[in-house]
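Chemist: Provide a 3D model corresponding to the input given below.
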Amino acid sequence: MAFQIPRGTQDILPGEVEKWQFIENTARELCNKFQYKEVRTPIFEHTELFARGVGESTDIVQKEMYTFQDRKGRSITLRPEGTASTVRAFVEKKLFANAIQPTKLYYIGPMFRYERPQTGRFRQFVQFGVEAIGSNDPAIDAEVIALAMTLYQSVGLKKLKLIINSLGDGDSRTNHREALIAHFQPRINEFCSDCQNRLTQNPLRILDCKKDRDHELLETAPKILDYLNEDSKLYFEKVQEYLTNIGISFEVDASLVRGLDYYNHTAFEIMSDSEGFGAITTLCGGGRYNGLVEDVGGPETPGIGFALSIERLIAALEAEGVQLPLSTGVDCYLVSMGEKAKDKTVTLLHELRMAGLRAEKDYEDKKMKAQFKSADRHNARFVAVLGDEELVQNVIAIKDMETGSQENVSLEKLVSYLKERL
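Modeler: Now for the predicted structure:
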């Protein structure tokens, strides 16, 4: 029986995985500069965490989660996003008691959602996200947005658009919610069943509906910016001021809402402006979630974060034709002629690797010409040739594959010779 990979998943093989490693390393280095520390949470959690943390009315909870019962009948869900798990860890491990606040965390790992696979979207996907928990300062909002933008720019993307909005505080959202209900209720039967349920659960989600996005009432729906109280207005103005001061361009879009229930105040998305990217242009989304920590059993603690899909980032790189500066090939390929020389290359190979060099040799008893071809396939910078005669003389011939020059060096100086030239 021939097995095939499940739909919506992917094998990332050598030749492609190097892109992932480069992006993930870039993200880790960037988080180190911004002083965000890595957190690793379980791939599965109790279902109630996501129902409460993500929101009962969201498509994720209602339609997209991989949920099952374990052997003791407990409902378990493969994590569909990273924020709820990170906040759960923050509460459970009492990180709010640490002397250094806010608590600044990041994660990189697989998430799972049952949705229709398409370009850059998979049922198992890798998400990079950051969470800054414990500050109400609008400067931390600007910092989180800046981190996301800097990552995209660091890997070479240029055609980016940052969209921001404010969802306001609790009072602002309550007033806006009532206005939305009054706006949609008379004609709610014209909307999909999901939106009809959202009318009382979370009418803001109607604005984010994919099925009814062309309905005329969405165009005339009350805008949250018209319902912001004075504190919310000042907060949003300060976020914009900080973004402007650090040189990050943005557009304010009053129709922007995020797909998760826990957002308030600042909400943002980063989109690809590349023509070849496709219809769904969002690369990254995030925002402030004051109240989420309390929802999962913690003390009153504000927070803000974002998450992005590595798959969609790679799709954006391909759409813009960006070539990542990947380090491929080996520093030295060892070619041997004769049994004693072949045995010696085993020791030499280990010495090169322990010295920090990328090295390889033949393991198929190929002829010398075939070994050189193998060195070419490995994109070797240098080829070191050792025969039984050279072994007796305690020397090895090193060929520079870029210049074609060749010279003999003593076996003891092989490592230092290569390091000097690399």
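
Chemist: Could you use CA atoms for every contact and neighbour count after this?
Modeler: OK.

Chemist: Next, find the distance separating residue 144 from residue 407.
Modeler: To residue 407, residue 144 is 53 Å away according to Cα to Cα, to the nearest Å.

Chemist: When the two are compared, which one has more neighbours?
Modeler: residue 144 (21 against 11; other Cα atoms under 10 Å).

Chemist: Let's see this one next, to set against the first:
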Amino acid sequence: MSDYLSVSSLTRYLKLKFDRDPYLERVYLTGQVSNFRKRPAHQYFSLKDDKAVIQATMWASQFKKLGFDLEEGMQLNVIGRVQLYEPGGSYSIIIEKAEPDGLGALAVQFEQLKKKLTAAGYFAAEHKQSLPQFVKKIGVVTSPSGAVIRDIITTVSRRFPGVEILLFPTKVQGEGASQDVARNIALANERSDLDLLIVGRGGGSIEDLWAFNEEVVVEAIFASHLPVISSVGHETDTTLADFAADRRAATPTAAAELATPVTKADLLTRLSEHKNRAYQAVSRQIRQKQERLGKLAHSVVFRQPERLYDRQTQQLDRLTAAMTAAVQQQYRVSLQAERLLNQRLRSLGLTEKISRYQEQIMQLNRLLMSKANSLYEAKAARLEKAQSALLSLDTKRIVARGYALIHKDEKLIVSTKTVKKGDRLQAELRDGQLEVEVKDVK
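Modeler: Sure thing, here's the model as predicted:
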């Protein structure tokens, strides 16, 4: 039995081999992410190729520095050390550094954040603001020592002297740069004297420009009520700030040109042209009006104004005569009709008939009054008789004379047939009620 090892002894021996092997102390490994599910702290997943699988572990401190989101199926290049886990008898690689295979971590992070912000609507065309045609004051968020601000000042001064430029000194690279950019964009939006905002910096690597790919900068540009021109890097460089801005300029000079789309010289020339065209148009109108006034002043109408209404006067006379004749004709017709009606009325003898009918009405009224009085007296006598009968039937009067009303279950007893021995009855008297029990029915 002394030749046999325990499982723990063998595993411990293998672990020592793993720990002391210099080739396993720092391993460069490439593989595809498998079985990944993001956990709150440490991350556990697998790396595989077409022939083998190895378990992988990334501690929370390293995972926070990753800079991009791990995804299932992503091809990774990792650096780490291989260790054996004694209780489970399994080995795994502890990842210290990782980056996507073929692309840098920042490039992957750029694409992931771009996809996220696009879905959230930060780059949508309907949110873009139009740039003002004329500006009085331009805000610039950039480094005070770079060439960006000098190019912008030179271009604006050349194109439109008199336009003010307000610099917001900003850290544009390194730790804290993105927060500084966002803070100065918000600060510029608090002012009421700015018409436009230019955000930019010079060229550099993706690491140098990374502050303008941070979500906090994109959110600040999106929230800006001032139109924003982004000028970050060279013409071939593109940042998320460029997508969020209202306009993107390839260079600071181009940004200054976009901010002043019309030069002062062009504006003065255009104003002069408009002035000349307006002067010529007004002069032409005046000449035309003067010519027309001269023609009218020498016309027959102004020399003999009564000729303006000769035809209307004649037409008025004709209409007046026609109206007078029509009224007279209508009057004669109406007068003749009245005479005919009077003759017909006299032939009908209406006056005698009206007198006769009035006499009949008077007789009928007298007869009606006589009949009504007789009917009223008969109805009054009948009513009085009915009232007396009702009073004689009043139960209260009957009870008052010494009688009693007997009830059973609130119903008046009128016959012994509805009562039996043992029934409880109520006797209503003049001054109260008695509760009685039937001893016998005869």
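
Chemist: Just give the TM-score of the two.
Modeler: After superposition, the two chains reach a TM-score (TM-score structural alignment, normalised by the length of structure 1) of 0.16; 107 aligned residues with a Cα RMSD of 6.7 Å.

Chemist: Check which residues of the host helix or strand of residue 322 of structure 2 are buried.
Modeler: Element membership for residue 322 of structure 2 (DSSP states H and E) is helix 310-348. Buried residues in helix 310-348 of structure 2, counted by 16 or more other Cα atoms under 10 Å: none are found.

Chemist: Which other helices and strands does the helix or strand following that helix contact?
Modeler: The first helix or strand that comes after helix 310-348 of structure 2 along the chain, using DSSP H and E, is helix 350-392. For helix 350-392 of structure 2, there is no helix or strand it packs on, judged by 3 or more Cα pairs under 8 Å, 6 or more residues apart in numbering; DSSP states H and E.

Chemist: Can you give me the buried ones in the host helix or strand of residue 173 of structure 1?
Modeler: Per DSSP H and E: residue 173 of structure 1 is located in helix 170-184. Buried positions in helix 170-184 of structure 1, judged by neighbour count with 16+ other Cα under 10 Å: 170, 172-173, 176-177, 179-181, 183-184.

Chemist: That one packs against which elements?
Modeler: In this structure, helix 170-184 of structure 1 packs against helix 193-201, with contacts taken as 3+ Cα pairs under 8 Å, 6+ apart.

Chemist: change it to 10 Å
Modeler: Here helix 170-184 of structure 1 touches helix 193-201, helix 216-219, helix 230-245, strand 264-272, going by 3 or more Cα pairs under 10 Å, 6 or more residues apart in numbering; DSSP states H and E.

Chemist: Would you tell me which of those gets closest to residue 128 of structure 1?
Modeler: Taking Cα to Cα, strand 264-272 is the member of those nearest to residue 128 of structure 1, at 14.0 Å.

Chemist: now the closest one against helix 170-184, angle please.
Modeler: 70 degrees (axes from the mean of the first three to the mean of the last three Cα atoms, to 10 degrees).

Chemist: For strand 264-272 of structure 1, which helices and strands make contact with it?
Modeler: Using 3+ Cα pairs under 10 Å, 6+ apart, strand 264-272 of structure 1 is in contact with helix 138-154, strand 160-166, helix 170-184, helix 230-245, strand 282-288, strand 303-309, helix 310-320.

Chemist: Now do the same contact list for residue 372 of structure 2.
Modeler: Residue 372 of structure 2 makes contacts with 366, 378, as judged by Cα atoms under 10 Å, 6 or more residues apart in numbering.

Chemist: give me the number of residues near residue 150 of structure 1?
Modeler: Neighbour count for residue 150 of structure 1, taken as other Cα under 10 Å: 16.

Chemist: Check whether it really touches residue 142, as I assumed.
Modeler: No: between residue 150 of structure 1 and residue 142 there is no contact under Cα atoms under 10 Å: 11.9 Å.
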